[in-house]
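K.L.:
Got a predicted structure here, sequence first:
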Amino acid sequence: MSIPFAEVIGDPIAQSKSPAIHGFWLERLGIEAAYRRFHVTAGDLRDYLDERRGNADWRGCNVTMPHKQAIIPLLDRVDAMAAQIGAVNTVVREHGALVGYNTDAPGFLEPLRRDLAQTHLFRMARILGTGGAARAIVAALADAGAVLVLAGRDPAKARAILDTLDPGGEHHAVPLSHFAEPTDFAFDDREGCLDLVINASPLGMTGQPPLPFDFSHVPPRSICYDIVTAPARTPFLNEASRRGYRTVDGLSMLIGQADHAFRRFFGAHPPRGEDEELRRRLKA
């Protein structure tokens, strides 16, 4: 007997933790459905969507590298937020149409909600990376009123992202190497400031080069956030903790964005009261 299913696609895809997250929630809620990995190369993306469109059991898919931008012209419709960001990480079939969403932005913001609900003298975020996830983070934080410093290997690409996503903002684009060298900049250390330092790149991930970063760039009382999920505690986060900074790991964003996708795929709210058990499973 066939059952409803969703999946995550990418190239590579074996490392994805999404099946463990969605599988945990389906199990806890007693929903008879499945969530799988499916390896899709760039050349196979169109054929994949054409085949899944005709499968009545397919509820949609999450989209990982390198397809978050390439998939957009292949869809019937794209949500306004995803269109603004220029990246889709969730595809849902709605009344026969394939609709693209971006759940990275709300997923990223989820662990920062209490901070962003407060009033601040100034908000600044230093973001390292210019990929699809970084675009979502830029859009989310610009909308939250933060001044952004976006660092990438190609500063021109970083500048283009800022100008596209928040053309009226007073943001700054710098080379990634800017944060690798020490600085003696005198930071505003008033308690009413909210400072974020975010690794939105794959650097520091298992199998990737280390993140080149000097902690003299971290203002007092900053929140250090790394979206890398393998390992969950990256060298960047470990050093931030050692220095006394508050940290947010990549599982926070991963679980948060999966929450929004799960609701669209399966029409139910995940049991978020069991996040600690889910985290234990993901780290096992």
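P.N.:
Received the coordinates, thanks.

K.L.:
Please count neighbours and contacts with C-alpha atoms only from this point.
P.N.:
Fine.

K.L.:
now the strands for the stretch 1-150 of the chain?
P.N.:
5-10, 34-39, 58-63, 77-78, 90-94, 97-101, 122-128, 147-152 (DSSP state E, counting those that start in this stretch).

K.L.:
Who are the packing partners of the shortest one?
P.N.:
So the one you mean is strand 77-78. Judged by 3 or more C-alpha pairs under 8 Å, 6 or more residues apart in numbering; DSSP states H and E, strand 77-78 is in contact with strand 97-101.

K.L.:
take the one below as the second:
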Amino acid sequence: MTLSRDGVAAVIGRPIHHSLSPVIHGAWLEAAGLRNQYIALAPETPQAVWALLDSDTLLGCNVTAPYKEVVFDWARPRGVVIGPEAAATRSVNLVRLGDHPRAESTDGTGLLAAIREQAPHLDLAAATVVVLGAGGAGRAAVQAMTSGGATDIRVVNRTRDRALVLAEEQGAGVAGFGLDEVEVALTGSHLLINAASSLETLDLAGMSAGGAVMDMTYRPLETPLLARARARGLTPIDGLAMLIGQARPSFEVLFGLPAPEIDVRRLCLEALEAQG
């Protein structure tokens, strides 16, 4: 395929064959009557990512693992305008190229949208929130919870020092814990956000009744962690809701129009079923 800046956007990551972003954006493009394309690309190295962004190939792109921090490092020395959430999390999931390039992060927006959709009863301002993971996804989750009004956030990481560093960066209301302290952190909590990996042995018994558990991944849609949450009467929040929530503002930045109000979740579920 010969690409030009006239109308092609992409999602870049590695691996990328599993991504549902082309399904989502493709459906919105069709519904909006736009002739643009949205494709998936898998650069093999960080250097290849930088070369792609420096070329005249794309009008912009979404970015997924493992390149969110790579793209942040690309943006800084080039004078690219970096949005506040991307600056706070030091990771980028959206780049608009062209004459006035911008690097943004819509991960926090997507996370908050997923919570509002699937756990509307949850009052973040009154909630104790536990975030598993202190990497880029964990930073995005903490930032989103802070902007959403949470004032009691507990970061749990395999390496306790990384959790403490993140907590210190974020300031008052954020505390760091090691993985061996996870049950202490979960005691009395109202929301658990998994920004690391599903822990098969994680005990959710200490969470407050009526609480919610979110897993950022959507493969499988109901992860073992979400299945355990449901079995305990906790509200599960899946990663697909977050993906769609972060895609909406991305679409408007990339293509200049609000995302059409169509049922892209149904299309994603059909794609997941077809892919097995």
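P.N.:
Great, that's in hand. Remember, predicted model here, so these are calculated numbers, not experimental data.

K.L.:
on that earlier part again, out of the strands of the stretch 1-150 of structure 1, which gets nearest to Phe215 of structure 1?
P.N.:
Phe215 of structure 1 lies closest to strand 122-128 among the strands of the stretch 1-150 of structure 1, at 12.0 Å (C-alpha to C-alpha).

K.L.:
Next, find the distance separating the most centrally placed residue in structure 2 from Gln246 of structure 2.
P.N.:
By C-alpha atoms, centre = their mean, structure 2 has its centre lying nearest to Asp107, at 3.8 Å. Asp107 of structure 2 is 6 Å from Gln246 of structure 2, where distance means C-alpha to C-alpha, to the nearest Å.

K.L.:
related to what we said a few turns ago, please identify the deepest-packed of the strands of the stretch 1-150 of structure 1.
P.N.:
With neighbours defined as mean count of other C-alpha atoms under 10 Å, the strands of the stretch 1-150 of structure 1 peak in mean count at strand 58-63, which reaches a mean of 24.

K.L.:
which strands and helices sit next to it?
P.N.:
Contacts defined by 3+ C-alpha pairs under 8 Å, 6+ apart place strand 58-63 of structure 1 against strand 5-10, strand 90-94, helix 250-266.

K.L.:
which residues of the stretch 101-250 of structure 2 fall in helices?
P.N.:
With helices called from DSSP state H, counting those that start in this stretch, the stretch 101-250 of structure 2 shows them at 107-118, 136-147, 160-170, 182-186, 224-231, 239-255.

K.L.:
residues in contact with the third one?
P.N.:
Contacts of helix 160-170 of structure 2 from elsewhere in the structure, counted by C-alpha atoms under 8 Å, 6 or more residues apart in numbering, are 133-134, 139, 143, 155-157, 174-179.

K.L.:
Redo the residues you listed as CSV? Include distance to Tyr38 of structure 2.
P.N.:
Shown next, in CSV, are those (distance: C-alpha to C-alpha, whole Å):
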residue, distance to Tyr38 of structure 2
Gly133, 30
Ala134, 31
Arg139, 28
Gln143, 28
Val155, 35
Val156, 36
Asn157, 35
Val174, 38
Ala175, 40
Gly176, 39
Phe177, 40
Gly178, 40
Leu179, 39
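
K.L.:
With respect to His100 of structure 2, which of the residues you listed is nearest?
P.N.:
Among the contacts of helix 160-170 of structure 2, Gln143 lies closest to His100 of structure 2 (C-alpha to C-alpha), at 25.8 Å.

K.L.:
now for that closest one: what does it line up with in structure 1?
P.N.:
Alignment note (TM-score structural alignment): Gln143 of structure 2 maps to Ala139 of structure 1.

K.L.:
In contact with the closest residue to its match other than its chain neighbours, which residues?
P.N.:
Nearest residue to Ala139 of structure 1 in three dimensions, chain neighbours excluded: Leu165, at 5.9 Å (C-alpha to C-alpha, 6 or more residues apart in numbering). Shown in contact with Leu165 of structure 1 (C-alpha under 8 Å, 6+ apart): Gln84, Ile85, Arg135, Val138, Ala139.

K.L.:
try Asp152 of structure 2
P.N.:
By C-alpha under 8 Å, 6+ apart, the residues touching Asp152 of structure 2 are Ala127, Thr128, Val129, Gly173, Val174.

K.L.:
Swap in 10 Å and give it another go.
P.N.:
By C-alpha atoms under 10 Å, 6 or more residues apart in numbering, Asp152 of structure 2 lies in contact with 124-130, 145-146, 172-175, 189.
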